[in-house]
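> got a predicted structure plus its sequence, pasted below:
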Amino acid sequence: MKKVAFIALKYSSITSEPNLYTDLMSTFFENGHEAFVVAPTLEENDEISLNIEAGVNVLRVPTLRLFGNGLIKKGISNILLPYQYKRALKKMKIQIDFDLIIIPTPPITLISVALWMKKRSNAKLYLVLRDIFPQNGVDLELISKTGPAYRYFRKLEKKLYKKSDFIGCMSPGNVNYIKRHNPYMDFSKLHLLPNWEGLDTNERDESVTIELQERYNISNKVVALYGGNIGMPQQMENIIHLAESVQHLEDLAFLIIGWGSEKERIIAMAKEKKLKNMIFVDSVTRIEFSDILKIADIGLVSLNENFTIPNYPSKVNAYYKFKIPVLAAVDKNTDFGVEQEKIGCGFWSVSGDTKTFTENLLRLYENETLRKEMGQKGYEYMINNLTPKHAYERIIAQLN
């Protein structure tokens, strides 16, 4: 198995903004594979290009806007994406002779271009299952289970599971959910592929630490950090109510970094409640976010209480990497809380239960030794189980 293709919804710069998938493809390259990626351009007005990025061949394709759109525009963009990719592959005369093709969810629409490439290559198709759609759209009341959109995407989902040779799932709960709701499929293709995270080798720079603490006015404070998307799946009201319940603690600050469809509404809610302990920051570079993680004391996770699918928050790996204990409010159907207890990396409560969420926060806020112990356990779990090398080896093991 020599040539590997990855079809991406988003693929950032390997050198300046590494992420889950850039780390994975770099690991394939480092292990002697010819790695090829087809992905959107980095900027909206960029033209089609074929580049070598840290040894990986990357075909950059102009697409419609894929993020920050309304629901209808986002749906159209995702439906058109495989056709844009196929046209670009033909235009650039890419030789379709891969041994392995990897696609992630979201979006499930990538199945059409993946099957086109699979047929021409006689390749194996590996699905990295990170989003169970369309059911998550139903849970968030974005689409109706009786409507045409659901029927269309559910048909695609079934095709995706049926045609994939291997399906890597985030957790045991994900595996069991797919089995229960898709009895028609071959269960032997399902296996565990937990989220992974590259290690950080840079030392903490005290001058950077001081500058960040002064910039965000968090010097001499316990910092509870949330970094990531701010949308309906995250139900950020959990964190608003949490901050409100402890606003009397002047040395506890909530630093919220990211963007999303719900951000303006959440900021307005914090202002209405006159919460002075919340600091909102727009998205920052990965390098700067790593510096911020180094000064955080508690890592926050929040998931929508209406989820019936077992979502597993990928952001926890960044907390593990920097030895930050995890404080989570999650839905009843995820198995993340059970996993968190096994690792000993933090505390969790059911989303919407502000009382328990607050009690768990205070346990960490009041005990620095406990924070360090839990942060260390998360770190050790990550380096032993959740690096890109572990993900690579799990994928290769399926092929062998």
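Happy to help now that I have it. Not measured: the values here are computed from a predicted model.
> going forward, measure contacts and count neighbours with C-alpha atoms only.
OK.
> what distance separates the start and the end of stretch 340-360?
Taking C-alpha to C-alpha, to the nearest Å, the first and last residues of stretch 340-360 lie 13 Å apart.
> and what of stretch 265-281?
14 Å.
> contact partners for the most centrally placed residue in the chain?
By C-alpha atoms, centre = their mean, the chain has its centre lying nearest to residue 314, at 4.4 Å. With contacts defined as C-alpha atoms under 8 Å, 6 or more residues apart in numbering, the neighbours of residue 314 are residue 195.
> one more pass at 10 Å, please.
Each residue near residue 314 by C-alpha atoms under 10 Å, 6 or more residues apart in numbering is listed here: 20, 130, 170, 194, 195, 196, 197, 228, 301.
> tabulate those residues (CSV), appending secondary structure, distance to residue 271 and neighbour count.
Formatted as CSV, the contacts of residue 314 follow (DSSP: H, G, I helix; E, B strand; the rest coil; distance: C-alpha to C-alpha, whole Å; neighbours: other C-alpha atoms under 10 Å):
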residue, secondary structure, distance to residue 271, neighbour count
20, helix, 34, 16
130, coil, 34, 21
170, coil, 36, 24
194, coil, 37, 22
195, coil, 35, 25
196, coil, 36, 27
197, coil, 35, 28
228, coil, 21, 15
301, strand, 21, 24
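> one more structure, for comparison:
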Amino acid sequence: MHLALVIDDYLPDSTRVGAKMFHELAVELTHLGHNVTVITPGFEQKHAFRETQLDKVKIWNFRSSPIKDIGKIQRAINETVLSHRAWSAIKHRIKGDTFDGVVYYSPSIFFGGLVSKIKQRCACRSYLILRDFFPQWAIDSGLINAGSMIERYFRYFEKRNYSAANVIGVMSQKNLEVFGKQSPCYSGKSEILRNWASLKPSEEVYDIRKKLSLENHIIFFYGGNIGHAQDMANLMRLAKGMNDYQLAHFLFIGQGDEVELIKQLAEQWQLSNFTFLPSVGQDAFKKILAEIDIGLFSLSKKHTAHNFPGKLLGYMVEAKPILGSINKGNDLKEVINSNSAGYILDNGEDQSLLNSAIKLYEDQEERMELGLNSQKLLENEFSVSSAANLIVKGLRS
């Protein structure tokens, strides 16, 4: 099959987990014998269209204004025209037999128009990889008022995004249930598609310990989006609670709306055990993961959806124990805890989270055992080959 893969952020320019996952999927699909073309924005590129290649994956970039790390209003405007700009750039290259299927990733919610046009011209099916429920999570977090004009605007594009899909893959059983309640008219075409990762660990290191003079320290690491959905103050309180443990160090690498918040809290609380670094490239990021001791994550307690953050898969690949807190009822807690891959608490259980961090800090054998279990969990439940086969099955149904 010749497959079009659509995403708003992709390698080699992106440092985000979603871009890495999508590229791993594209590479796996090529290994399965499919012809893959990724359609993605080229930010600030001069020409309307550009074609490149990465790891035997063809990439079509269409010209776009930035949609990451900018003001919310400007981001909404720039994302709204993604489908229009994409179709204008690629429509002359698409014939009736060009594509046999479309796989698209959300967020963003604004590719429904593009996917519909490709499907109409090529008479093919589509698979939506739905990784969060926007705008619902923004309403839950208080960023958007329920019933407002802004909500109705985003809901229109959300519905258009869902309508363009023949199959919609959500991350977990709980998400499947939530999706069925929130969007009942689309629930009949939804299924569980877990996040995925390549199983190959890094063979090199970045020397982050040497660069930060942390050779003998236990590194608690957070990498990825630093935003409202993550409730970063939650992890900063954990760092504060560990400040008296001499060899514990918290390293955060990423970008997002709450970068200034974590910097302010580190200064306000005079944290000597905390380092923030801006995003690094995917190769460097993977090498850093090979050096850290404990993988951190956090989800806002206000969420009603049940996300499985992609960053956890990076921790699993490198056999790192997982420590974090989530919104109440999230079935991720059961997945990690029942497989002894780490410690997951409900967001707000600060003392229990701190106690778990202390336990991991003090017990090297436990860190090793939980890390190996997390790697086994990845192999059993979250391989990229499983995801690719399920998507292909959905496109052929």
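Thanks, I have it. This one's a predicted model, so the numbers in the text were calculated from it and none came from an experiment.
> need the TM-score between these chains.
Overlay of the two chains. TM-score (TM-score structural alignment, normalised by the length of structure 2): 0.94; 392 aligned residues with a C-alpha RMSD of 1.9 Å.
> just to revisit the earlier point, tell me how far the counterpart of the residue nearest to the centre of structure 1 in structure 2 lies from residue 197 of structure 2.
With TM-score structural alignment defining the correspondence, residue 314 of structure 1 maps onto residue 310 in structure 2. Counting by C-alpha to C-alpha, the gap between residue 310 of structure 2 and residue 197 of structure 2 amounts to 8 Å.
> what do those two both touch?
By C-alpha under 10 Å, 6+ apart, the residues touching both residue 310 of structure 2 and residue 197 are 20, 21.
> for residue 324 of structure 2, which three-state class applies?
Three-state call for residue 324 of structure 2 (DSSP: H, G, I helix; E, B strand; the rest coil): strand.
> count of neighbours near the alignment partner in structure 1 of it?
Counting by TM-score structural alignment, residue 324 of structure 2 lines up with residue 328 in structure 1. Residue 328 of structure 1 has 27 neighbours, counted by other C-alpha atoms under 10 Å.
> now residue 9 of structure 1
19.
> tell me which element it is part of?
For residue 9 of structure 1, there is no host helix or strand (DSSP states H and E).
> so it makes contact with residue 38?
Yes - contact status for residue 9 of structure 1 versus residue 38: in contact at 8.8 Å, counting by C-alpha atoms under 10 Å.
> which residues touch the match of residue 324 of structure 2?
Residues counted as contacts of residue 328 of structure 1 (C-alpha under 10 Å, 6+ apart) are 238-239, 299-303, 313, 316, 336-337, 340, 346-351, 357, 360-361.
> now residue 50 of structure 1
Counted by C-alpha under 10 Å, 6+ apart, residue 50 of structure 1 has contacts 37, 38, 57, 58, 59, 60, 61, 92, 94.
> now, of those, which are buried?
Among those, those scoring as buried are 37, 38, 57, 58, 59, 60, 61 (criterion: 16 or more other C-alpha atoms under 10 Å).
> am I right that the fifth one is in a helix?
No - counting by three-state DSSP, residue 59 of structure 1 is not part of a helix but strand.
> can you find the partner of it in structure 2?
Match for residue 59 of structure 1 (TM-score structural alignment): residue 60.
> who touches that match in this structure?
4-6, 37-42, 49-53, 86, 89-90.
> do residue 305 of structure 2 as well
Taking C-alpha under 10 Å, 6+ apart, we find residue 305 of structure 2 in contact with 131-134, 136-137, 140, 171-172, 174-179, 327, 329-330.
> switch to 6 Å and redo it
By C-alpha atoms under 6 Å, 6 or more residues apart in numbering, the contact set of residue 305 of structure 2 is residue 175.
> could you confirm it falls within a strand?
No - counting by three-state DSSP, residue 305 of structure 2 is not part of a strand but coil.
> in the stretch 101-250 of structure 1, which spans are helices?
Taking DSSP state H, counting those that start in this stretch, the helices of the stretch 101-250 of structure 1 run over residues 111-121, 135-139, 148-163, 172-181, 206-215, 237-245.
> figure out which of those is closest to residue 72 of structure 1.
helix 148-163 (10.5 Å; C-alpha to C-alpha).
> tell me where structure 2 has strands.
For structure 2, the strands defined by DSSP state E cover 2-6, 35-43, 49-54, 57-64, 101-106, 125-130, 167-170, 190-192, 218-225, 248-255, 274-278, 294-298, 322-326, 342-346.
> in stretch 12-24 of structure 1, what's buried?
Neighbour-count burial for stretch 12-24 of structure 1 flags 12, 14, 18, 19, 20, 21, 22, 23, 24 (criterion: 16+ other C-alpha under 10 Å).
> need those residues in CSV (columns: distance to residue 147 of structure 1).
As requested, the buried residues of stretch 12-24 of structure 1 are exported to CSV (distance: C-alpha to C-alpha, whole Å):
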residue, distance to residue 147 of structure 1
12, 35
14, 40
18, 38
19, 35
20, 34
21, 33
22, 36
23, 38
24, 37
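> closest to residue 103 of structure 1 out of these?
Distances from residue 103 of structure 1 to these, taken as C-alpha to C-alpha, are shortest for residue 21 (10.3 Å).
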